[in-house]
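In: the sequence and its predicted three-dimensional model are supplied below.
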Amino acid sequence: MFQFEDAKPKRPPTKVEAPQAAGSDAPAITHRALLAWAEHCVECAAPACYSSCDLFDPTPAGKCRRFEDGIVRNPGASAPDAPAAEVRFRRWGKLEAQGNAALMPADKVARDERLLTLATPLVAPIGRAIAKVTGQSRWATAMEALHKRINNRLQAKALAPAADAFLAEIINPGAQPVRLLLTAMIDKARLPRAVRSDQLPRTMTVAIEATPGFSRHEIPLDDMREILLSGLPFNLALTPADGDDAHLIFRRLDLVAFEKTSGAETGRADKVAPAKAAKLVVFDLDNTLWEGVLLEGEVKLRDGVHDLFRTLDERGILISVASKNAHDDAMSKLEALGLAEYVLHPRIGWGPKSEGLKKIVKAIDIGSDTVLFIDDNPFEREEVAGAAPEVEVLPETAISTLADHPRLQGAVTPESRTRRQMYREAIVREQAAESFGDDYLSFLRECGIHTEIRPDTPDDFERVVELVQRTNQLNFSGRKYSRDEIAEILADPNRERHVVICRDKFGSYGTVGFCLSRRETAPDGGEVVMIEDFMLSCRVQGKFIEQALFWRLAEDGVRPPAQSVIVNFKRTDRNRAAEMVLEKLGFATDVEGPLRLDIKPGDLAVDFLTVEGASAPAKPALETVE
């Protein structure tokens, strides 16, 4: 809608033929935001500039006139659901609206706009009369104040659906194109407190060319999405780019959602909560982990959060944060509350929560179906649920009982107690690796990797269960076992079992692998290593631990060196990483059945790894796996 001038204009509206709102193939508008476009100055420093600027020309309300006659209603160009606005820009003039991302049904917005437009010629003169009698200038802009109050109330609400586009319908009665700049930016003056610019969503500017006659522009919101979803006060502005005398008629300037086609995604289907054990919980901050909104002032940590973080951490459940906040302020608060040490790869900014969550999942390298997301805001929960339906989404009320959640029971093992530390060490490793550029092997040599391969002990049971039940990417057989089946395997004295423990100069990886193998005699009398099952944690992926294990089993220093390694590999939809390892080692993976690699002593040796119990390498085998 437009804040029309209530006085009669000096010149009549331009006569134009009203075009159709859109082509026959354009989707219908189902929702739009209630925006009130008003006359503003690009160099405004009101009210100080009123007495110092040579361009000051007062409106009836005492503000500065930057359009000839203000915003004039043009009935002949109106859209079916709203009147058109004719604007003759003067120097430094711009159209501006306080923004809000709360979309409502289009018919409701149309009704509200009609009521506000009808009220203007009644309320505005009364406000000016009160201002004249009382000397209180705020009454002169009563309608503008009402628009702002309505906008602020709408902006405080998080409503679905999200906008699909900014839609501009413009009639250019002139003979030359007019270029406009559409700008969306955070209104710092309306923030509760000062925040550095680099801590806020970036300003978006898009050029719109209004060609002679009617033109329709659907502006994608990719660059504006961060502003729209931030919850912060923002403004939208349209400014002529090539001069100060643009003359245009605006039929529509709206944030809109379009009708979805029958085949489009219209919502998330109900689904049974996934049964997989969770590995990560991602929390919102404002009114979730703490009570209050950090940008608005002091906050109070929710009761029980310290104990919850400590409990999850001991169980090996990782913790992160996805929050719409100024990053430095939020991290400082987490530090002050004693929570920052628990948080891995936090995503704090103004983008969609679902994007932040996906980045956290990618950085930690786990499946999204092992993630829980906690947020107080229904809109944010729905946004994440729609973008990542495999994530279990819960309200903030679940925090008080979260430790009892069946998917968050974890396992209290040496690895679980140090899992967070292992991920922090991994971050340091990644930073160190960057200094080596593409020379990854030199980096591995510097790491001082030490691998121990030994038979299992009773104390290994819980960790072996974790590896066997949770490993997907580096699960060579693709098989899963129940706890009872694992207990039976570990109790069998006739099965050759191995656990793999790994560390380097940055810290310990803990127990990273479990293998079932056996030795067999080939028809020619030679020795063959049969790998029945092998599960390896992805935290050591790419560090040649698989090759070190095969080397250790083929040349254990006790039995004659094996002439072949045969792996019981079964392809699944998740273990492509395991298949790639075998391909790099020289196994032919395009055949059915177990995969075989014929070797000579030293072929699988890795000269930069220390493998406890292995014979000294006969030669480096890096050429095999590069």
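Out: Yep, that arrived. Residues are numbered from 1 along each chain as shown.
In: hey, let's count contacts and neighbours off CA atoms from now on
Out: Noted.
In: ranges for the helices of the stretch 351-500 of the chain?
Out: For the stretch 351-500 of the chain, the helices defined by DSSP state H, counting those that start in this stretch cover 353-364, 378-387, 414-417, 419-434, 440-447, 461-470, 483-491.
In: and what of the stretch 1-150 of the chain?
Out: For the stretch 1-150 of the chain, the helices defined by DSSP H, counting those that start in this stretch occupy 48-52, 106-134, 142-155.
In: kindly check the end-to-end length of stretch 76-87 for me.
Out: Using C-alpha to C-alpha, to the nearest Å, the end-to-end distance of stretch 76-87 comes to 14 Å.
In: measure the spatially most central residue of the chain to Leu582 for me?
Out: If you average the C-alpha coordinates of the chain and look for the closest C-alpha using C-alpha atoms, centre = their mean, you land on Glu355, 1.5 Å from that point. Note on Glu355: its distance to Leu582, by C-alpha to C-alpha, is 34 Å.
In: dropping in the other structure now:
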Amino acid sequence: MALANERLDHLKTVKLDRRLRKLFPDEPPKGIPTVPVRLAILSSSTVDHLLPSLRVGALRHGIWLGTQLGDYGQYAQELQDPAAAIHQYRPTCVLFAFDARHMLRGIDVTAGADEAEAWLEATVADLARHWQLGRQQFDCKVIQQTILPVFPTLFGNNEQRLPGSAAALLSRLNQRLRASADAHGIELLAIDEQATQDGLQTWYDPALWHRGKQEVHPNATPVYGDMLGRLLAAYQGRSRKCLVLDLDNTLWGGVIGDDGLTGILIGNGNSVGEAFIEFQSYARALSRRGIILAVCSKNDEKNALEPFEKHPEMVLKRNDIACFVANWSDKASNIREIAQRLNIGLDSLVFVDDNPFEREIVRRELPMVAVPEIPEDPALYSRVVAAAGYFEGVHLTAEDRERTAQYQATLQRNSLAATVTDLPSYLRSLEMRMVWTRFDTIGLQRIVQLVNKTNQFNLTTRRTTTEEVEHIIADPRSLSLQMRLIDRFGDNGIISIIAGSLAGGGGIGADLGGPQAGPGDIVLHTWLMSCRVLGRGVEQAALDLVIAEGKRLQARRLIGVYKPTPKNDMTRRLYAELGFAALEPEGDIERWVLQLDGAEPKPTSIQIIEG
């Protein structure tokens, strides 16, 4: 994984991939803390040269990737033929990678506006049918590669006025792809946008196309693989969550402690000052979409806060920063403190500092923290952070937009808790309300997001898909709960997801109950909580809801499942502490049972409200 994170060109990527495949030909190496992915690539051109970069790019983001390549141009037949190799492979993810010439078959430059529009609608509809077929056949995630804009213009600057031109059609097709992908819940691999940034000549060589039908240039394959790796990591909740920022010469020019408020360089009218404004604007935009911002600075705290509170040109304000640490301790220790205060893993952090000495210290002491190599020119800061793909997302929810406020409120609660000695009185003073509903379409994407990214308080770390959650919603015999916690400091958002299925009923995850589960038993295949609300009696309140739902479904027992992972040891004793009795373990899976007959709610400081 360390080698995969080096700056590798195509040839070095191929060498690393060969070595990996020789060392681990059949099974992934031990210790990779993610679910392996089996990727099937269905293409219309030559893509064999992409495979090493796909595997190494996934490993860079902590994913062990297996690949299966369909026959050249036979994707439609393979999807529908049960004897095809892809059906034996049973992919967990399918990538559709189509070349521009294949996509533009069946139309010519003389097409009028109506004909071009009809072609676009038919082409996008045909792609959607293949997406749906892939999902139905394999119950897997589907990714669609956008189309490279390889054709020269025929009409010049106003190419859109020639409806049948290949360049104009591809531009419109990529627009339609984006809308259709959103409508169908499909993720895109946006190589058209990347080629626009890098230059088309970096991604495409007509000579290679005509010689070997290679559309993606070998030199671009490491970037292609990294883009897919980011997406797969985001599916598994491995995107970074927090941007940790230095201050002096990172958010402004100069040293606040020496230059003072009027001496630091930030603001309009100066090219360097405007570059710092742009980077601050980028950081604030990240926070608006759900990335936590923190400050780690070697400074007196009073001096460090002054620009946020008093400088008129500052884009970032104090309330944009969820955790502010400014002192004279070493930055590795302070970054540990930030992670502890926010209750997130160090592997969730990205640290940006203009000082190469500080970057190297953090890399050495905290190798799990991402530390991009920042250039000297602040005008390039935003581009470097964005290009690394640390914050890749798949779904954006309303709660993502409120994350900074939620973490600030958590720090307030923790600060108050540190001053009290009577815990029950403190919990009552929070005036907590747990608002619950069963799974619904309104919370669908947030449910999928939480299940796929929660690792610590997650009893099985079983991942899910949009289709699975839709199935649970539609199944009246499924147990499903989503819980939101509100207190006097604010709304914590959705803090727990619990789902279960009746044993023997063919429901989602019921097989995890093992041989001990029988008729009338509900198997709790998914139970996760936000770590920031632990220690408040939420676990017991959640169990009270599960008991009530189990009785409503006329179940006789609850079967709790615990499957240990490198990160979820904190949940090992949950079922025992909640009064479940241990069943005989099977391999590394523990199962626990609670009789519903006679089980009653226990008093907590939390008011439970059905939403």
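Out: It's in. Computed from a predicted structure; not experimentally measured.
In: can you give me the TM-score here?
Out: With the length set by TM-score structural alignment, normalised by the length of the second structure, the two chains reach a TM-score of 0.51; 342 aligned residues with a C-alpha RMSD of 3.2 Å.
In: picking that back up, can you lay out the helices of the stretch 1-150 of the first structure as TSV showing distance to Asp607 of the first structure and mean neighbour count?
Out: Putting those into TSV (distance: least, C-alpha to C-alpha, whole Å; neighbours: other C-alpha atoms under 10 Å) gives the following:
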stretch	distance to Asp607 of the first structure	mean neighbour count
helix 48-52	75	12
helix 106-134	69	16
helix 142-155	62	17
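In: now tabulate those in JSON lines and tack on distance to Glu296 of the first structure.
Out: Conversion of the helices of the stretch 1-150 of the first structure to JSON lines gives the following (distance: least, C-alpha to C-alpha, whole Å):
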{"stretch": "helix 48-52", "distance to Glu296 of the first structure": "28"}
{"stretch": "helix 106-134", "distance to Glu296 of the first structure": "30"}
{"stretch": "helix 142-155", "distance to Glu296 of the first structure": "15"}
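In: of all these, which one is nearest Ile170 of the first structure?
Out: Closest to Ile170 of the first structure of the helices of the stretch 1-150 of the first structure, according to C-alpha to C-alpha: helix 106-134, at 18.6 Å.
In: whereabouts in the second structure does the closest one align?
Out: Mapped onto the second structure using TM-score structural alignment, helix 106-134 of the first structure covers no residues at all.
In: quick one, that helix and helix 142-155 angle?
Out: Our comparison of helix 106-134 of the first structure with helix 142-155, counting by axes from the mean of the first three to the mean of the last three C-alpha atoms, to 10 degrees, yields an angle of 140 degrees.
In: who are the packing partners of helix 106-134 of the first structure?
Out: Using 3 or more C-alpha pairs under 8 Å, 6 or more residues apart in numbering; DSSP states H and E as the contact criterion, the elements in contact with helix 106-134 of the first structure are strand 29-33, strand 82-88, helix 142-155.
In: packing partners for the first one?
Out: When contacts are defined as 3+ C-alpha pairs under 8 Å, 6+ apart, strand 29-33 of the first structure sits against strand 103-105, helix 106-134, strand 247-258.
In: ok, residues contacting stretch 583-603 of the second structure?
Out: 513, 516, 540-541, 544, 547, 550-551, 555-564, 575-576, 579-582 (C-alpha atoms under 8 Å, 6 or more residues apart in numbering).
In: in helices, which of those residues fall?
Out: When the contacts of stretch 583-603 of the second structure are checked against helices (DSSP state H), the matches are 540-541, 544, 547, 550-551, 575-576.
In: need the max-distance pair from these.
Out: Lys551 and Ala576 (20.7 Å).
In: which of the two has more neighbours?
Out: When Lys551 of the second structure and Ala576 are compared for neighbours, Lys551 comes out ahead with 16 against 12, by other C-alpha atoms under 10 Å.
In: now do the contacts for that one.
Out: The neighbours of Lys551 of the second structure, taking C-alpha under 8 Å, 6+ apart as the test, are Leu596.
In: so how far is Glu187 of the second structure from it?
Out: For Lys551 of the second structure, the distance to Glu187 of the second structure - C-alpha to C-alpha - is 39 Å.
In: just Gly535 of the second structure next, same as before
Out: If you go by C-alpha to C-alpha, the gap between Gly535 of the second structure and Glu187 of the second structure works out to 37 Å.
In: if you count surrounding residues, which of the two has more?
Out: Per other C-alpha under 10 Å, whichever of Gly535 of the second structure and Glu187 has more neighbours is Glu187, with 19 against 10.
In: the more buried one maps to what in the first structure?
Out: Glu187 of the second structure is assigned no aligned equivalent in the first structure, the criterion being TM-score structural alignment.
In: mind listing what Glu187 of the second structure touches?
Out: 142-144, 181, 394.
In: residue contacts, Thr604 of the second structure?
Out: If you count contacts by C-alpha under 8 Å, 6+ apart, Thr604 of the second structure has them with 537, 540-541.
In: 10 Å instead?
Out: Thr604 of the second structure is in contact with 424, 427-428, 432, 536-541, 544, counting by C-alpha atoms under 10 Å, 6 or more residues apart in numbering.
In: again, but for Arg503 of the first structure
Out: Contacts for Arg503 of the first structure (C-alpha under 10 Å, 6+ apart) come out as 447-452, 509-512, 540.
In: mind checking which helix or strand it is in?
Out: In this assignment (DSSP states H and E), Arg503 of the first structure forms part of strand 496-504.
In: can you select the buried ones among the contacts of Arg503 of the first structure for me in ChimeraX?
Out: For the buried members of these, the matching ChimeraX selection, counting by 16 or more other C-alpha atoms under 10 Å, is:
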select :447,449,450,451,452,509,510,511,512,540
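In: can I get the contacts of Arg503 of the first structure in JSON lines with distance to Trp290 of the first structure?
Out: What follows is these, written out as JSON lines (distance: C-alpha to C-alpha, whole Å):
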{"residue": "Cys447", "distance to Trp290 of the first structure": "40"}
{"residue": "Gly448", "distance to Trp290 of the first structure": "43"}
{"residue": "Ile449", "distance to Trp290 of the first structure": "42"}
{"residue": "His450", "distance to Trp290 of the first structure": "43"}
{"residue": "Thr451", "distance to Trp290 of the first structure": "43"}
{"residue": "Glu452", "distance to Trp290 of the first structure": "44"}
{"residue": "Tyr509", "distance to Trp290 of the first structure": "33"}
{"residue": "Gly510", "distance to Trp290 of the first structure": "34"}
{"residue": "Thr511", "distance to Trp290 of the first structure": "36"}
{"residue": "Val512", "distance to Trp290 of the first structure": "36"}
{"residue": "Val540", "distance to Trp290 of the first structure": "36"}
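In: before I go, just wanted to say thanks for your time.
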